[in-house]
Structure formats: structure tokens, C-alpha cells
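Colleague: What follows is a predicted structure for the sequence shown.
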Amino acid sequence: MAEAKPVKDLIRDLQALSKEETALVLEALGQPPLSDVMEQKENSLPQPGQPAQPAQVVGAHSGFPVPRVGVFSGEEGKGEVSFQQWVFEVRGLLQGALYGDEVVLQAVRRSLRSKAADVVLRLGSGAGVDAIMEKMERIYGNVLPSEKILEEFYTARQGARESVAEWACRIEELVAQLERRDALSAGAAHGMLRTKFYSGLSRSQLRSALRHRFDGGESYAKLLVAARVAELEVSSVGSNQVGVESMLNDKLDKVLEEMSLIRKRVERLE
């Protein structure tokens, strides 16, 4: 049996074929001539002055997998995404140009569990994504008036055990709720966040560390980073102080214990 040629040798042999020889090889393999293939390719390209074909949208029967949306059941403590996170994911699919409405609808239905799934069930099989989102917002969304949310924002203050990151996330969520209702512009939101973040810090050490940055007009993003750095430094100093105090207390206990032993010995000698 003849030894098979290496692939590179086969490629070199094919490249050396003439047009007539190439046509014979293609005919023997049952393939169309190269001229037909090139003509078909040229016809598939957009002609000058013609708009390009739009990107194909993934439909319900396209064979592509349905995108995954975080599970939401409407019940707390199950380790699932929050309602706002769920809304964010669904809106991301709707705003994208890849998936059609039917695919997004399937993704939404698959993501709901328990009580949240019952909400969609009561809407009926004909309910679309918009109807489902509207219903879910009424049941699980924040129904407080914008004035109440604004009041909560202005009266907010960092908790005693709340980290800088948690404090920032809390006030950012309040501002985001106002922005989603068009009750606040992007420019106003930045200024409000910057002022509230600094003034609402509960630890005087952090405010002192950030005062020159805040007075200098640094952005909210930079203040947040600086506050986290200052928080780590303050925590580190506090830990060191606790360690030193613990060591001194241990030494003091040993000294007192030795003094007690000496006192007992003196009493025995007397």
C-alpha cells in the first residue's frame, strides 16, 4: 500500500494544477466549477448603492439557545437575583439587537419561579414581554412616590457597621430609581451622589481624610476610591491598636500574678 503524502505536499500539488486539471478534479468530486462558485459569491455581495443586509435576529426557531436570565421568585432569602437585577438583565436583552421578542419572552418565562411565575401565569399565554414587565413592576417594583425616595436619599446616613462600598451602593440605588422615573437628570444625579456620599459618612476620620478632595471638586468616583483606601487605613490602625492593647493587658496580668505570688511568699515568711 502506497504511503500517504503529507498534507503540505498535497497542497503544493493542487496549487500546481492548471485550470483544466482543477475542473476535472472538481467534476470527479461532484463539486461545481470554480467559475460558478465565484459568480455565486459575487452575487451575494451588496451592489454599489444598495444598503447592506441587516444582522440576523435570533428568532424562536433559529436553533440558537435561549439566553439565560437570573432566577427571580419574588421570595427573599433564596439566593436569587433581586428584582432590580432581574429587570436590568431583561432590559439588556430587549435593548440588544440580537434576540427577537419571542426569544426574550421565553427567557423571561424560564427565569421566573414560585410566586413570580404565578404572576405571569395569571396574565395568560398571550402576554408579551412589555405586559409582563409592567405587571412585575407594579407588584415587585418600588411604588413609593419620587418625593418619598428623594426624602429617603436626603435623610440617609452611613450605618455604624456599613462599609463605604455598601453605603455607596445604597445611595446609588436610590438615585437610580429616580433616574428610571425621569425624576432626576444625569448631571444632577452626579452632584447629589457626590455631596451625599461625603456628608453621610459616619466616621469623622474618613471625612477628615476626604475633606481636601471634596473641597477641591473631585468627582464622586474618585471620592469613592479615596474613601475605600482611607477606610482600609483606619481599619488597619485600629487593628494594630487593639493588638497593642491586648499585648499590654497580657503583660499586666502576668505582672499582677507575679506580685500576688511574691505577696504570698512574704506572708509565709512573716
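Modeller: In hand now; what should we look at?
Colleague: Going by C-alpha atoms from here, please, whenever you check contacts or count neighbours.
Modeller: Will do.
Colleague: where exactly do the strands run in the chain?
Modeller: Here the chain has no strands by DSSP state E.
Colleague: That one: helices as residue ranges?
Modeller: With helices called from DSSP state H, the chain shows them at 7-15, 19-28, 34-44, 83-95, 101-111, 114-123, 129-140, 146-155, 164-180, 186-199, 204-215, 220-269.
Colleague: Please name whichever of the ones you listed is nearest to residue 73.
Modeller: Closest to residue 73 of the helices of the chain is helix 114-123 (CA to CA; 4.9 Å).
Colleague: ok so, going back, now the helices of the chain in TSV, with distance to residue 68 and mean neighbour count?
Modeller: Listed next are the helices of the chain as TSV, based on distance: least, CA to CA, whole Å; neighbours: other CA atoms under 10 Å:
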stretch	distance to residue 68	mean neighbour count
helix 7-15	43	10
helix 19-28	45	13
helix 34-44	34	10
helix 83-95	9	16
helix 101-111	6	20
helix 114-123	16	15
helix 129-140	15	14
helix 146-155	31	14
helix 164-180	24	17
helix 186-199	30	16
helix 204-215	41	14
helix 220-269	31	13
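Colleague: Out of those helices, flag the one nearest residue 63.
Modeller: Across the helices of the chain, residue 63 has its closest neighbour in helix 101-111 (10.8 Å, CA to CA).
Colleague: returning to what we had before: make JSON lines from the helices of the chain and add distance to residue 65 to it.
Modeller: Shown next, in JSON lines, are the helices of the chain (distance: least, CA to CA, whole Å):
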{"stretch": "helix 7-15", "distance to residue 65": "37"}
{"stretch": "helix 19-28", "distance to residue 65": "37"}
{"stretch": "helix 34-44", "distance to residue 65": "28"}
{"stretch": "helix 83-95", "distance to residue 65": "14"}
{"stretch": "helix 101-111", "distance to residue 65": "9"}
{"stretch": "helix 114-123", "distance to residue 65": "21"}
{"stretch": "helix 129-140", "distance to residue 65": "18"}
{"stretch": "helix 146-155", "distance to residue 65": "39"}
{"stretch": "helix 164-180", "distance to residue 65": "30"}
{"stretch": "helix 186-199", "distance to residue 65": "36"}
{"stretch": "helix 204-215", "distance to residue 65": "49"}
{"stretch": "helix 220-269", "distance to residue 65": "38"}
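Colleague: Below is structure B, check it against A:
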Amino acid sequence: MASVKGDCVVLVKCLNPNTTVEKLQELLSQVGEVEYIEFGRDSLTGESTGNAHCAFESSSGAAKAIEELDKNILDGETIRVMEIPKSNLVFSVKLDSRPNNSDDNQPIYKSQTILQNPLKLSMFSGDPKPKGGDVTFEMWKHEIDCLATDDSCSPITLARLARRSLRGEAGQLVLNLNVDATVEEIVSKLEGFYGTVESGAVLLQQLYSARQGNEESITACSARLQLAIDEVEHRKGVSPNATDETLRVVFWKGLKNESLKQAIRHKYEIVRTFDELVRVARQAEQEHEDFQKFHSNSQRSRPNRVGVNATNLIDNKPDLIKELKEIKDKLKEMEMQAASKESINNSSRPVRPRVPRGPCYNCGQPGHIARECQAPLPPPQAFFSSTPPPLLPQPSAQPITPPQNMHVPLNRGRPLPRGGQ
């Protein structure tokens, strides 16, 4: 069984997607015998990714290819020939149908390198609430920026990856672009529809008013603030030097748990980085949750032994259960009878007629009293009449003669009291 050593394989990057195996083999054959060439293929479309793994017959041929063929031009593209790490090689055994020239006619086994395409973009459909495998526009754009810095991904390959990653409404928006549109044109087209339009100052104001939600954890809150400050910095709303201090202030003021804030106040004054402050806050939050959970378990009410024994006693005696049920039914029946009797008595009781009120001292009409009368009040009477009262007779100057029977006892004809004279 033949095998291919790791030091005999080289990695060729930045190939033109139209380059064939024959053209690449013709170039590599100038420095040594080539065993096989394996192009990297996209797992979805099967197109070439611009990379190829080439195995030489000897390690000297691979070393010579890296030294002499690196940065050569092939089909209008400057290719890169470099050494491939052994950890990236995955060998499998493949059966060849050709018979061996030996007498036993045993089949020949050949080793083949199987590669997976690492160049892949997440799907973007333009949905404001991504679900499934979709991501937001900012995340999709960030992945494109990362692949643009990869030497193994050519601009043409990146543009094709960007087109294949679009779904739904976002995919329809780029249909009017040319087939050879660059990735910059595709991103610029979608950024006008899905990119952030607020200025840096507006985003910074929104960041200052951010607060932790009622059901939001510290991890989720800090991640949301980090994404917001990144967008503010991208929009030139805050300088890179003030980003960390701004996050610390906003995060501290937005915490909803006052007891947690008091517990880490000394750490807030000491710690100078946002990441360290988040780590301290998460640790305090976890300790608080563990404390609450421990005390909630310890304060659980113990079962009442009397009630448990009584329940066991009732369960062991079915006759007692039957008697209790009969007593409850009897009490319920007596309550219903008492309620019906009371309703009958209330219905048979004669209704006392209402006595009319009045008459009124003001207007003289029955049905109301003077306090409820609507008629105007009479004018008040004067204390003295218009004519002066008659004068009393003046006493005369003649002396008054007493009556003759002045000494007649007052109790004449009546018995005297006991002991009286």
C-alpha cells in the first residue's frame, strides 16, 4: 500500500477559478514528479475555492516548488505555493480497479487527501428578527471583512460566496447587479437597505439611556452594551480611547439590583476595564443566586406530624371516612333547609306601609318637611310692632291699706302636720 507523506504535499492558493488540473500540473511538473492534485470544492455548489493540495513523489520536489514557484503568475493570478501543516491532512484509502502486474493480481490501494472548504458565509435574508441559520447584517458584513483579509480567498471567490449566502429579500435586491460585481458593490447595495442610518451622536445618546431589563442577566446586558458601543465607535460617535470608560459608566448606572451594586461598589472604584467589571458583577450575581437558593431551601415548612398521622389514621379506616362524608352531607342539607326557611319567612312578612311625611311648616303641604321645602321662606317678623306698646300704669302716691282678714291662717279647713301648731 503506497502512502503520501506530509512533507511531500504543498498548498497552492489564489488560483483562478477557471484554472484546470492540467494547467496546474504542467506548472508543477517543472520542479518534480506530481502524484496527484486535489482542488478545494465548495460543499454547496461544488465550485473551486481557489486552493489546491498537490502531492509530489518526493519531499525534495515539494521543497523546490515552494522555493521556485511561489508568486508565479498562472491564468492571470499570482499564486502562492507554501507548506501545508500535517494536522490539515486527512488520509483515506481508495481502491483502484486496475490489477497489479504481480502474479497474485492483488488490487492496488492509493492514498487520497480529502479536504473540506473552510470558506463559508452565514446566510443573510434581511429579516429584522433573524431565525434559523440567518444572521444580522452587521454580523454578515463582519464575516466578509474577515474573509477579505484571508490570502486564500480571492476577491472573485469572496463575491461568489457573498451571493450564495443571500436569501429571500436580500438575495432579490442584488439580482440587478452585474454578474462580475465585486463584493464591495454587493455590500454597498445592501447597506443602504439594512445598514444602520443613525449618526454616532444619536447612538451614543441611546447607549447612555440603556438599562438592564427586569429578566435580563448581566451577561446579556453587557453583551448588548458591547455591541452598541461598537456601532457607536464605527459611526465616529466616541473615540477608541473613551470606549472602555463609557462602557463602565453605562453598565454601572444601568444595573437594576441595588444590593448587587452595593456589593461590588468597591470593585467598581478599583477595576479599570469593562471586561473585568463584568466578570466581577457576574461572580457577585452568581453568589447572590446561590445565597437565595440556599435560604429558600432551608426555610421550607416542615410537614405537620399531627396532620400526617391523622391522615394515615383516616386512610387506614374506610368506615370512618364514610361516616365523615355522611356528616358533611347532613350538615350541608341542614344549611340548605335553614336558608330556604329564612327566605320563606322573609317573603311572608307583611310590608309596613310608608307613612307620608309632612305637613311642611313653611308651605303647609304634606310629603316633606320644612328642611326639604323648596318654597321661598317668609320675611322675618320684627321684634317690635310699628306702634309702641302701652305704658304700664304709674304707681299712686297713696298708701296701700292691708286687708282686714290678714291674719286668717292659710290652712283653714285642712289638718295640721304632725308636730305642727
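Modeller: Done, it's in. None of the values given here were measured: they were computed from a predicted structure.
Colleague: So which of the helices of structure 1 is nearest residue 64 of structure 1?
Modeller: Smallest distance to residue 64 of structure 1 across these (CA to CA): 9.4 Å, for helix 101-111.
Colleague: which residues in structure 2 does the closest one align to?
Modeller: On structure 2, the counterpart of helix 101-111 of structure 1 by TM-score structural alignment is residues 155-165.
Colleague: contact partners of that stretch?
Modeller: 17, 49-50, 120-124, 144, 147-148, 171, 181-183, 186 (CA atoms under 8 Å, 6 or more residues apart in numbering).
Colleague: Pick the one among those closest to residue 295 of structure 2.
Modeller: For the contacts of stretch 155-165 of structure 2, the nearest to residue 295 of structure 2 is residue 122 (45.9 Å; CA to CA).
Colleague: so how far is residue 109 of structure 1 from the counterpart of the closest one in structure 1?
Modeller: Matched to structure 1 by TM-score structural alignment, residue 122 of structure 2 sits across from residue 70. In this view, residue 70 of structure 1 and residue 109 of structure 1 are 11 Å apart by CA to CA, to the nearest Å.
Colleague: mind checking how far the counterpart of residue 243 of structure 1 in structure 2 is from residue 147 of structure 2?
Modeller: Structural alignment (TM-score structural alignment) places residue 243 of structure 1 against residue 297 in structure 2. As judged by CA to CA, residue 297 of structure 2 and residue 147 of structure 2 stand 52 Å apart.
Colleague: what does residue 156 of structure 2 give?
Modeller: Taking CA to CA, one finds residue 156 of structure 2 at 12 Å from residue 147 of structure 2.
Colleague: For the most centrally placed residue in structure 1, which non-adjacent residue is spatially closest?
Modeller: The centre of structure 1 sits closest to residue 85, judged by CA atoms, centre = their mean, with a distance of 8.5 Å. With sequence-adjacent residues excluded and distances taken as CA to CA, 6 or more residues apart in numbering, residue 85 of structure 1 is closest to residue 70, at 8.0 Å.
Colleague: isn't the one you found right up against residue 79?
Modeller: No. Checked against CA atoms under 8 Å, the pair residue 70 of structure 1 and residue 79 is beyond contact range at 10.6 Å.
Colleague: when you align them, which residue in structure 2 goes with residue 139 of structure 1?
Modeller: Using TM-score structural alignment, the partner of residue 139 of structure 1 in structure 2 is residue 193.
Colleague: how far away is that match from residue 139 of structure 2?
Modeller: 15 Å.
Colleague: can you check residue 306 of structure 2 too?
Modeller: Distance from residue 306 of structure 2 to residue 139 of structure 2, by CA to CA: 64 Å.
Colleague: what lines up against residue 218 of structure 2 once you look at structure 1?
Modeller: For residue 218 of structure 2, the aligned position in structure 1 is residue 164, judged by TM-score structural alignment.
Colleague: Check structure 2 for its longest helix and report it.
Modeller: helix 318-348.
Colleague: What range does that one cover in structure 1?
Modeller: Using TM-score structural alignment, there is no partner range for helix 318-348 of structure 2 in structure 1.
Colleague: That helix packs against which elements?
Modeller: Contacting helix 318-348 of structure 2 under the criterion 3 or more CA pairs under 8 Å, 6 or more residues apart in numbering; DSSP states H and E are the following elements: helix 305-316.
Colleague: Taking helix 318-348 as reference, get the angle to the helix it packs on.
Modeller: 100 degrees (axes from the mean of the first three to the mean of the last three CA atoms, to 10 degrees).
Colleague: What helices and strands are in contact with helix 305-316 of structure 2?
Modeller: Helix 305-316 of structure 2 packs on helix 318-348, going by 3+ CA pairs under 8 Å, 6+ apart.
Colleague: how far out from the middle of the chain is the helix it packs on?
Modeller: From the chain centre to the centre of helix 318-348 of structure 2 is a distance of 54 Å (CA atoms, centre = their mean, to the nearest Å).
Colleague: ok, now which ones touch the counterpart of residue 183 of structure 1 in structure 2?
Modeller: Using TM-score structural alignment, the equivalent of residue 183 of structure 1 in structure 2 is residue 237. Residues in contact with residue 237 of structure 2 (CA under 8 Å, 6+ apart) are 199, 200, 201, 203, 204.
Colleague: Tell me which of the residues you listed persist in structure 1.
Modeller: On the basis of both residues aligned by TM-score structural alignment, their matches' CA atoms under 8 Å, what survives of the contacts of residue 237 of structure 2 in structure 1 is residue 200.
Colleague: Now the two most distant members of the contacts of residue 237 of structure 2.
Modeller: 199 and 204 (8.6 Å).
Colleague: Distance-wise, check the closest residue to residue 121 of structure 2 other than its chain neighbours relative to residue 273 of structure 2.
Modeller: Spatially, and ignoring its direct neighbours in sequence, residue 121 of structure 2 is nearest to residue 165 (6.0 Å; CA to CA, 6+ apart). Relative to residue 273 of structure 2, residue 165 of structure 2 is positioned 37 Å away (CA to CA).
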